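Novice: could you work out the structure for the sequence below:
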Amino acid sequence: MRAPGRRRPTMAHVAERAGVSRALVSIVFRNQPGASQETRERVLRVAEELGYRPDSAARLLARGRSRTLGVMLTLHQPFQADLVEAIYREAERLGYDVLLSADAPGRDERKAIEALLSHRCEALILLGPRSTAADLDALGHRTVAVAVARRVRGARVDSVRTAEAKGVRQALDHLVELGHRRIAHVDGGRGPGSAERRRAYRYSMRRHGLADEIRVIPGAHDEDAGIEAGRILAAQDELPTAVLAANDRCAMGLLMSLGRAGIDVPGEVSVVGYDDSHLSHLMPMGLTTVRQDFLLMAERAVRFAVERLEGEGVEPREAVVDPELVVRGTSGPVR
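Specialist: Got it, this is the predicted structure:
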């Protein structure tokens, strides 16, 4: 660390110590052609000795650009963590940095978004936003914005989402083929994609002639909702033979609750999640779940943002990514 009062080393200091011009130092740090390998190594070694770091943010802001994408996420959502990791990868490939801001208890989406804007993010990628379409439209008129895992109509924002209905249909088809008829659904509340999944569940049940077996249990995208749903089901005289959970976290809570009640999975009740986040691989038997392609979703979201930043007159676009059912150990034939 620099001693108190010591000036921060500059590019000029590096140039003087390395015996080269300031322009050549700039070439080295911009990784541009024009410097020999020996010179590059000497400049980087001197910079390390002096503790010099290029102020890329200041340089970009001087040009009127920050080349930073702001990402709003919700804490403790494994699927969003997977998305963020993939967003970093694609943004870096295109020459952009990423800044995160979380929506958390006591800190709503508005605060998370304003924090990103105050840090000069050029575009925002919103993971599972719950803001109204009108609020998203207003945001889209202020800056470039992309909504991920949310269907947005009539707003000036791009969107990237999974074909929720197709994913639910795959899950229900799988369970019906295994002989299940009493199939319940733990609802995701206001979580991203929940409304579409709820509608798709009802539609798929009717399509299979199971309208009388439709049962939606209020829930959310967390373990507590799954635990509570398991408690409710275990107290009933007749269990469903299968449950489609709101997401993988909800499914994990449900599995914990059923296990505590002595209910065998999948022997007595099959359980299917949604997302295929890294949680789904942590169980000894593995969670049957609907995979959302987070790599492709992140890639589309970053590209939408960058293309709008670097182009003019681009109308709002929507990318719909196909899901895939992944069958593991928590689903099996009905007894």
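
Novice: drop to CA atoms for contacts and neighbour counts, all remaining ones
Specialist: Will do.

Novice: am I right that residue 146 sits in a strand?
Specialist: Yes - according to DSSP: H, G, I helix; E, B strand; the rest coil, the state of residue 146 is that of a strand.

Novice: touching, it and residue 158? I think so.
Specialist: Yes - assessed by Cα atoms under 8 Å, residue 146 is found in contact with residue 158 at 4.6 Å.

Novice: who has more neighbours, these two?
Specialist: Set side by side, residue 146 and residue 158 show more neighbours around residue 146, with 30 against 26, by other Cα atoms under 10 Å.

Novice: quick one: the more buried one from residue 123, how far?
Specialist: 8 Å (Cα to Cα, to the nearest Å).

Novice: before we move on, back to that, mutual contacts of residue 146 and residue 158, please.
Specialist: residue 304 (Cα atoms under 8 Å, 6 or more residues apart in numbering).

Novice: please give me the structure for this one as well, since I'd like to look at both together:
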Amino acid sequence: MREDRRPTLSDVATRAGVSKSLVSLVMRAEPGASAETRRRVLEAAEELGYHPDSRARLLRSGRTRLLGVLFDIQAQFHADLVTDLYTAARESGYELALSAVTPDRDEPEAIAGLLQDRCEALILVGPQSPVAQLSRLAERLPVVVVARGVRDPAIDVVRNADADGLHMAVDHLTGLGHRRIIHIDGGRAAGAADRRRGYREAMHRHRLDDLARILPGGLTEQDGAEAARQLLTGLPSAVTVFNDRCATGVLDVLTRAGVEVPAEVSVVGYDDDRLARLAHIDLTTIAQDTATMSRLAVEKAIERAEHAPAGRRERVVPPRLVIRGTTVPPAPLS
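Specialist: Just a heads-up that it's a prediction; the model follows:
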């Protein structure tokens, strides 16, 4: 056998001195071979460096057991979700095919890559595509949307209770004594509208409507920095921010301007991504339960791919407040 050629089933059979069909039985862990034969076959496979091509076998059976995952490579929260999606898929006997949205690769191109991989279902994390486009995609194969609400009876949704998260943030800040609380929003990003709504509802419940104010923000540190520069003209006592990444931009501008966080301004983010947990950031935030969301998304995708009863289309996962070092009671008025 040439050194540059991958060993085959026939090579293992020759080395072990058995038939190709017996090697196949052993590699599939099926009955029909004696313990001695199994030992010889497995030893021969190890000596040759043979590994069964499970993907090829699945393709021949018409299955791939592949779940396609679309995510934004620049979003830390998406990376956290993908980590948990791998765990959930592995526990279910499935593999993931990843396709990232990047500054040079838009969402349609990333989805097209997953379709070429013959995925059995798609899990789309925070997609920006219009509902009509997602609906057309769902006509081709099962689609599960994560971290965004989609009103379409053909699409499964696993999302965070975004409005409840802002209720928690505002309740935490008012409990500390804050009243002048501003929200920096996420624009048209998935979940942004519900978080704006949650902020307004909480401010209304605390009878702070006259002090409610929403500044345009976005997904990135740059968006947060731009919003924070507007804050400098009239500092509130506290800020809730669309996500942790945007909040780090807010923290950076405030710190560079000599504004002490949290002594002068308290800040609450959203997501509890890895940035928020860094010691020098130590951000109070609203945590999304990525492990539960990932498990539910994988379950939904597999149920649809295997045509099993899947129950209700939308699953809403509650968030939780994580208190760290960026929130304290407001400074007393001088």
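
Novice: overlay them and tell me the TM-score.
Specialist: After superposition, the two chains reach a TM-score of 0.93 (TM-score structural alignment, normalised by the length of structure 2), with 331 aligned residues with a Cα RMSD of 2.0 Å.

Novice: rewinding a little: which residues are common contacts for residue 146 and residue 123 of structure 1?
Specialist: Common neighbours of residue 146 of structure 1 and residue 123 (Cα under 8 Å, 6+ apart) are residue 305.

Novice: so what does the helix or strand containing residue 267 of structure 2 touch, helix or strand wise?
Specialist: Assigned by DSSP states H and E, residue 267 of structure 2 falls within strand 266-271. When contacts are defined as 3 or more Cα pairs under 8 Å, 6 or more residues apart in numbering; DSSP states H and E, strand 266-271 of structure 2 sits against strand 238-241, helix 244-256, strand 284-287.

Novice: quick one, which of those gets closest to residue 30 of structure 2.
Specialist: With Cα to Cα as the criterion, residue 30 of structure 2 lies closest to strand 284-287 of those, at 45.1 Å.

Novice: in the closest one, what's buried?
Specialist: By neighbour count with 16 or more other Cα atoms under 10 Å, strand 284-287 of structure 2 contains the buried residues 284-287.

Novice: thinking again about what came up before, the helix or strand that the strand holding residue 267 of structure 2 is followed by corresponds to what range in structure 1?
Specialist: Sequence-wise, the next helix or strand downstream of strand 266-271 of structure 2 (DSSP H and E) is helix 274-277. Aligned by TM-score structural alignment, helix 274-277 of structure 2 falls on residues 278-281 of structure 1.

Novice: if we go by neighbour counts, what in that stretch is buried?
Specialist: Going by 16+ other Cα under 10 Å, stretch 278-281 of structure 1 has these buried residues: 279-280.

Novice: contacts for that stretch?
Specialist: Contacts of stretch 278-281 of structure 1 (Cα under 8 Å, 6+ apart): 78-79, 82, 248-249, 286-289.

Novice: mind giving me the PyMOL select for the residues you listed, buried ones only?
Specialist: Buried residues among the contacts of stretch 278-281 of structure 1 (16+ other Cα under 10 Å), as a PyMOL selection:
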select buried, resi 78+79+82+248+249+286+287+288+289
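
Novice: counterpart of residue 218 of structure 1 in structure 2?
Specialist: Using TM-score structural alignment, residue 218 of structure 1 lines up with residue 216 in structure 2.

Novice: residue 74 of structure 1 now?
Specialist: That one, residue 74 of structure 1, aligns with residue 72 by TM-score structural alignment.

Novice: which SS class is the closest residue to its match other than its chain neighbours?
Specialist: Distance criterion Cα to Cα, 6 or more residues apart in numbering; nearest residue to residue 72 of structure 2, sequence neighbours excluded, is residue 101 at 4.7 Å. Here residue 101 of structure 2 is strand, with the state taken from three-state DSSP.
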